[in-house]
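Trainee: Predicted structure and sequence below. I'll ask about it afterward.
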Amino acid sequence: MAIRENVEDGVRKNIREPLVGEHKEQLVHESKRHPWMVYFTTFVAVCGSYEFGTCAGYSSPTQDAIRKDLGLSLAEFSLFGSILTFGAMIGAITSGPIADCFGRKGAMRVSSAFCVTGWLVIYFSEGPVPLDIGRLATGYGMGVFSYVVPVFVAEIAPKELRGALTTLNQFMIVAAVSVSFVIGNVLPWRILALTCLIPTAVLLLGLFFIPESPRWLAKRGRRKDFEAALQILRGEDADISLEAEEIQDYITTLEQLPKSNLLELFQRRYLRSVTIGIGLMVCQQFGGINGICFYTSSIYEQAGFSPTLGTIIYACLQIVVTGIGAAFIDKAGRKPLLLLSGTGLVAGCIFAAVAFYLKVNQIGLAAVPALALTGILVYIGSFSIGMGAIPWVVMSEIFPVNIKGQAGSMATLVNWFGAWLCSYTFNFLMNWSSYGTFILYAAINALAILFIVVAVPETKGKSLEQLQAAINS
């Protein structure tokens, strides 16, 4: 044990911030070039994010039609809706190993295959059992996409664009949810299922024209393929020698460490990155987002505000603010946006808590609808600008490539478990105390702010190798 610890300490001392001085300046000069291939590759990848959103947004507008056509009870439809999350948890567990074994592109192909199969099964369903099987399959694909898309985009992007490009993952998710809600009110539920095949078709076609992640290729020892992929992404005329050397040196250093297993993630050298990655997922999900998101119409109705109008405003605001967050993440930084987002989440919960406190105690009832609307809009706007996207961005940045599969799968599993727990308990909490529910969420979001201040580093403007060396040394 002593010999092993000495070897590991020696290796960690060699993990350094590479390319300092004149070499770093040359790399910065090269990184100012933004070849179109990076944008095209990102577009193809985030089609998986859009598919994620179609899975999440499908059940809400189709509930009445599916129940009527197939004669489902409320309990049977509830199972259909919630089984998506269980599929996503299975997908989260397996996403890291699949992405490590078959590559990022291979994982996206596997995920697409499950989604295509699931949608076709849903389209041809004549009863609850095949409907649930199809939903479980799409959930599995969604769980894999939730991990592999932000990781792939982070690994291909230049450092000064990494935040904005990775945030497109969340933007495409919320856009797809909103579009599904709108067209789901005018299209039959079977036809809506077929439209959900479109993003997977675009993704599968696009995968033939984009390179694999250079960092994954380097980890697999495929030096020529790694350099070729990096050259394609940076442009034919770009000098990739310094960036390639930085990546290769870091991969070589990591390979000298013992092979990681699940228990290794909790050893000292990885403990900080694992704590940050899992902690941010807890902050994202346990602050109430899925309860509020899934039951927005019910919240508006209880507060006396039009559910239809409120939901439309909610969807539009979510898309716009997520886009604003994507535009500013590489300028303002991850941590300031997270703190701004957390503060807004607390404020939104307080507004909603006050609204329901007034309603329960029959005080100032005329103000209840406006306060509830304000609270929900402040909440979702704040979530969209930071807490929605940035935990995925940071997760894709902080884990070294040798543990990224296992650590990323664990963080994604925690995220989906939190999503299920929050959505499952929301109605029970509201029956217990409507204003108490929002006070509880406000307290959790306040703790999230404290966690961000204490534990989360700023990651903008650094290469993945520089960042991971600093955190995991």
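Mentor: Noted; the coordinates are in hand.
Trainee: use CA for all of it now, contacts and neighbours both
Mentor: Will do.
Trainee: How about residues contacting stretch 280-295?
Mentor: Applying Cα atoms under 8 Å, 6 or more residues apart in numbering, the contact partners of stretch 280-295 are 299, 376, 383, 387-388, 391, 411-412, 414-415, 418-420, 422-427, 441-442, 444-445, 448, 452.
Trainee: Would you map the helices across the stretch 51-200 of the chain?
Mentor: Assigned by DSSP state H, counting those that start in this stretch, the helices in the stretch 51-200 of the chain fall at 59-70, 74-124, 128-156, 162-183, 189-195, 198-206.
Trainee: Could you provide those in TSV, with additional columns for mean neighbour count and distance to F226?
Mentor: Converted to TSV, these look like this (neighbours: other Cα atoms under 10 Å; distance: least, Cα to Cα, whole Å):
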stretch	mean neighbour count	distance to F226
helix 59-70	16	41
helix 74-124	21	12
helix 128-156	27	11
helix 162-183	24	19
helix 189-195	18	36
helix 198-206	17	19
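Trainee: if we can go back for a sec, just the buried residues of the contacts of stretch 280-295.
Mentor: Neighbour counting by 16 or more other Cα atoms under 10 Å classes 299, 376, 383, 387-388, 391, 411-412, 414-415, 418-420, 422-423, 426-427, 441-442, 444-445, 448, 452 among the contacts of stretch 280-295 as buried.
Trainee: S409: neighbour count?
Mentor: Neighbour count for S409, taken as other Cα atoms under 10 Å: 27.
Trainee: For the helix or strand it falls within, name the packing helices and strands.
Mentor: Assigned by DSSP states H and E, S409 belongs to helix 404-432. Applying 3 or more Cα pairs under 8 Å, 6 or more residues apart in numbering; DSSP states H and E, one finds that helix 404-432 contacts helix 74-124, helix 128-156, helix 268-286, helix 289-294, helix 390-398, helix 434-455.
Trainee: one more structure, for comparison:
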Amino acid sequence: MAGEQDVERGGEESRAPLLAAEPSKKSSNENRCMVYLSTFVAVCGSYAFGACIGYSSPTQSAIRRDVNLSLAEYSLFGSILNIGAMIGAITCGQIADRIGRKGAMLVSSGVCSMGWLSIYIAEDALLLDIGRLATGYGIGVFSYVVPVFIAEIAPKDLRGALTTINQLMIVMGVSVSFVVGTFMTWRNLALVGIVPCAVLLAGLSVIPESPRWLARQGKRKEFEASLRRLRGKDADISAEAAEIQENVETLERLPKAKLLDLFQRRYLSSVMIGVGLMVFQQFGGINGVSFYTSSIFEAAGFPSDVGTILYAVLQVIITALAATFIDRAGRKPLLVISGSGLFLGCLLLGSSFYVKESGVAPEAAPALALSGVMVYIGSFSVGMGAIPWVLMSEIFPLNIKGAAGSFATLVNWSGSWACSYTFNFLMSWSTYGSFMLYAAVNVLAVVFVIKVVPETKGRTLEQIQAAISSS
């Protein structure tokens, strides 16, 4: 590569700050430890995300009773989270580009903590809604900046697995909120929501900033120091540093991208991939299935408490397993498998309602509903849940990452709201017809992945972006 040759021609003086002894087993362990620690700190934000999502379900009756809320007032409290997340999505890219990935996580943690405190002290609907809006804003920022930060610090052989932990921690946050919320008061559960934010705030003081962001800011010394902390003090970082610097210098010659610039020819492929995956992730029916799991089981005649527990356990297990082999199997094959399984799950769910309503074989409805939900959530956890966020963090060039990431995140949250809002209307129109529509969307998702989405396994971020730009 040209970048490597430039480093070699620079002589000993230019090589001195970058080169060191041959990497040893000890330095490799140091490398992994700092990357793992930085990832752990970042995914505390993902856990906070899940805790916010899972908070409203187990606390509904207690909050309505204690604060004397009507059903409409509680519905506003629950749904205003999405509004806050949309606002967070609009601003997250600019915040992360201006004050850094760590700075954006700092802001998000602070806003989330204030939101939880507002909920904790609330005696009326106003403070509850303000707190819920604030936590929504925080998770809107987290949903973008956490996978981007992890992708920018991780070695290419670990990037997929570490970024997938983002989704695993979201799932864990939701599940723990469900369980803990059954025996803890809603005010104390709000205080528990501050814990991951506090851990993240403390951890930010000991982990490095994203070296790619530092390079983009022209902070050469800080960039090299960050990269060396992440790769080990005895590691040879010259090739990676040269590639990052070369990419940054190329991007600096381009004008800073605004929202309308995303639709220029040079960026269209990466934007289409990132936004398209977010659209298919949401409109494939995930929020309809996850938010209304209990009512789906009840309507099909299966015990809702048993089904919900099985759902939560399976989601955590499959998401954890997916994180272990995403860098071996690749993003694209897992997305195809996931989309195909989502299609099958929708067919089974649609069939369960059809046989019950038509009277053809009503006794088969509960088994079809259970198998449909399990296949659906297992398939979503394998790929479509985490991989769109992994790919979003990989495919956007640095100069448009803020604007494009904000746009993709906004599309995701808007789709989340639209899917959850329309689900009950669709079910009142036709129960089995609703799942046939979701099945059709998932077929289109598989076609989209096969035709449009590139494989990014084993490539550096710079190689991925160069390949997409030239396609």
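Mentor: Arrived safely, thanks for sending. It should be emphasised that the depicted structure is a prediction, and the values quoted were computed from it without experimental measurement.
Trainee: Residue in structure 2 paired with I240 of structure 1?
Mentor: In structure 2, the residue paired with I240 of structure 1 is I237, using TM-score structural alignment.
Trainee: Relative to R159 of structure 2, how far out is its match?
Mentor: For I237 of structure 2, the distance to R159 of structure 2 equals 17 Å [Cα to Cα, to the nearest Å].
Trainee: next one: I377 of structure 2
Mentor: Distance of I377 of structure 2 to R159 of structure 2, given as Cα to Cα: 24 Å.
Trainee: if we can go back for a sec, where does the helix holding S409 of structure 1 end up in structure 2?
Mentor: Alignment of helix 404-432 of structure 1 against structure 2: residues 401-429, by TM-score structural alignment.
Trainee: Please list all residues in contact with A157 of structure 1.
Mentor: By Cα under 8 Å, 6+ apart, the neighbours of A157 of structure 1 are 38, 165.
Trainee: Let's see that with 7 Å instead.
Mentor: Residues in contact with A157 of structure 1 (Cα atoms under 7 Å, 6 or more residues apart in numbering) are V38.
Trainee: how about it, what's its partner in structure 2?
Mentor: In structure 2, A157 of structure 1 lands on A154 (TM-score structural alignment).
Trainee: From A439 of structure 2, how far off is its match?
Mentor: As judged by Cα to Cα, A154 of structure 2 and A439 of structure 2 stand 35 Å apart.
Trainee: What about the residue nearest to E30 of structure 2 when sequence neighbours are not counted, how many residues nearby?
Mentor: Nearest residue to E30 of structure 2, sequence neighbours excluded (Cα to Cα, 6 or more residues apart in numbering): G232, at 5.3 Å. G232 of structure 2 has 23 neighbours, counted by other Cα under 10 Å.
Trainee: My understanding was that G232 of structure 2 contacts N31; is that so?
Mentor: Yes: counting by Cα atoms under 7 Å, G232 of structure 2 touches N31, with 4.4 Å between them.
Trainee: circling back to that earlier point, give me the mean distance between the match of helix 404-432 of structure 1 and structure 1.
Mentor: Average distance, stretch 401-429 of structure 2 versus aligned residues of structure 1 after superposition (mean Cα distance after the TM-score superposition for structure 1): 0.2 Å.
Trainee: Any idea how far that stretch is from the middle of the chain?
Mentor: Distance, stretch centre to chain centre, for stretch 401-429 of structure 2: 14 Å (Cα atoms, centre = their mean, to the nearest Å).
Trainee: Look up how far S430 of structure 2 lies from the residue mapped onto Q362 of structure 1 from structure 2.
Mentor: Residue pairing (TM-score structural alignment): Q362 of structure 1 is matched to G359 of structure 2. Here the criterion is Cα to Cα. By it, G359 of structure 2 lies 15 Å from S430 of structure 2.
Trainee: do the same with I153 of structure 2
Mentor: Using Cα to Cα, which is the criterion applied here, I153 of structure 2 is 47 Å from S430 of structure 2.
Trainee: how much space between I329 of structure 1 and L340 of structure 1?
Mentor: 12 Å.
Trainee: higher neighbour count, those two?
Mentor: Between I329 of structure 1 and L340, counted using other Cα under 10 Å, I329 has the larger neighbour count: 27 against 16.
Trainee: Quick one, which of the helices and strands packed on helix 404-432 of structure 1 gets closest to P18 of structure 1.
Mentor: helix 390-398 (16.1 Å; Cα to Cα).
Trainee: tell me what that closest one is packed against?
Mentor: Here helix 390-398 of structure 1 touches helix 128-156, helix 162-183, helix 268-286, helix 464-471, going by 3 or more Cα pairs under 7 Å, 6 or more residues apart in numbering; DSSP states H and E.
Trainee: Put together CSV for these, with distance to T54 of structure 1 on each row.
Mentor: Listed next are those as CSV, based on distance: least, Cα to Cα, whole Å:
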stretch, distance to T54 of structure 1
helix 128-156, 9
helix 162-183, 5
helix 268-286, 20
helix 464-471, 31
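Trainee: G106 of structure 1: which of these is closest?
Mentor: Comparing those by Cα to Cα, helix 128-156 comes nearest, at 9.9 Å.
Trainee: distance from the closest one to structure 2 after superposition?
Mentor: Averaged over the aligned pairs, helix 128-156 of structure 1 sits 0.3 Å from structure 2 after superposition, using mean Cα distance after the TM-score superposition for structure 1.
Trainee: Against which helices or strands is that helix packed?
Mentor: Contact here means 3+ Cα pairs under 7 Å, 6+ apart; on that basis helix 128-156 of structure 1 packs against helix 36-57, helix 74-124, helix 162-183, helix 390-398.
Trainee: how many other residues sit next to G218 of structure 2?
Mentor: G218 of structure 2: 14 surrounding residues under other Cα under 10 Å.
Trainee: does it count as helix, strand or coil?
Mentor: Of the three states, G218 of structure 2 takes coil according to DSSP: H, G, I helix; E, B strand; the rest coil.
Trainee: which SSE is the residue mapped onto E227 of structure 1 from structure 2 in?
Mentor: With the correspondence set by TM-score structural alignment, E227 of structure 1 lines up against E224 in structure 2. Per DSSP H and E, E224 of structure 2 falls inside helix 220-231.
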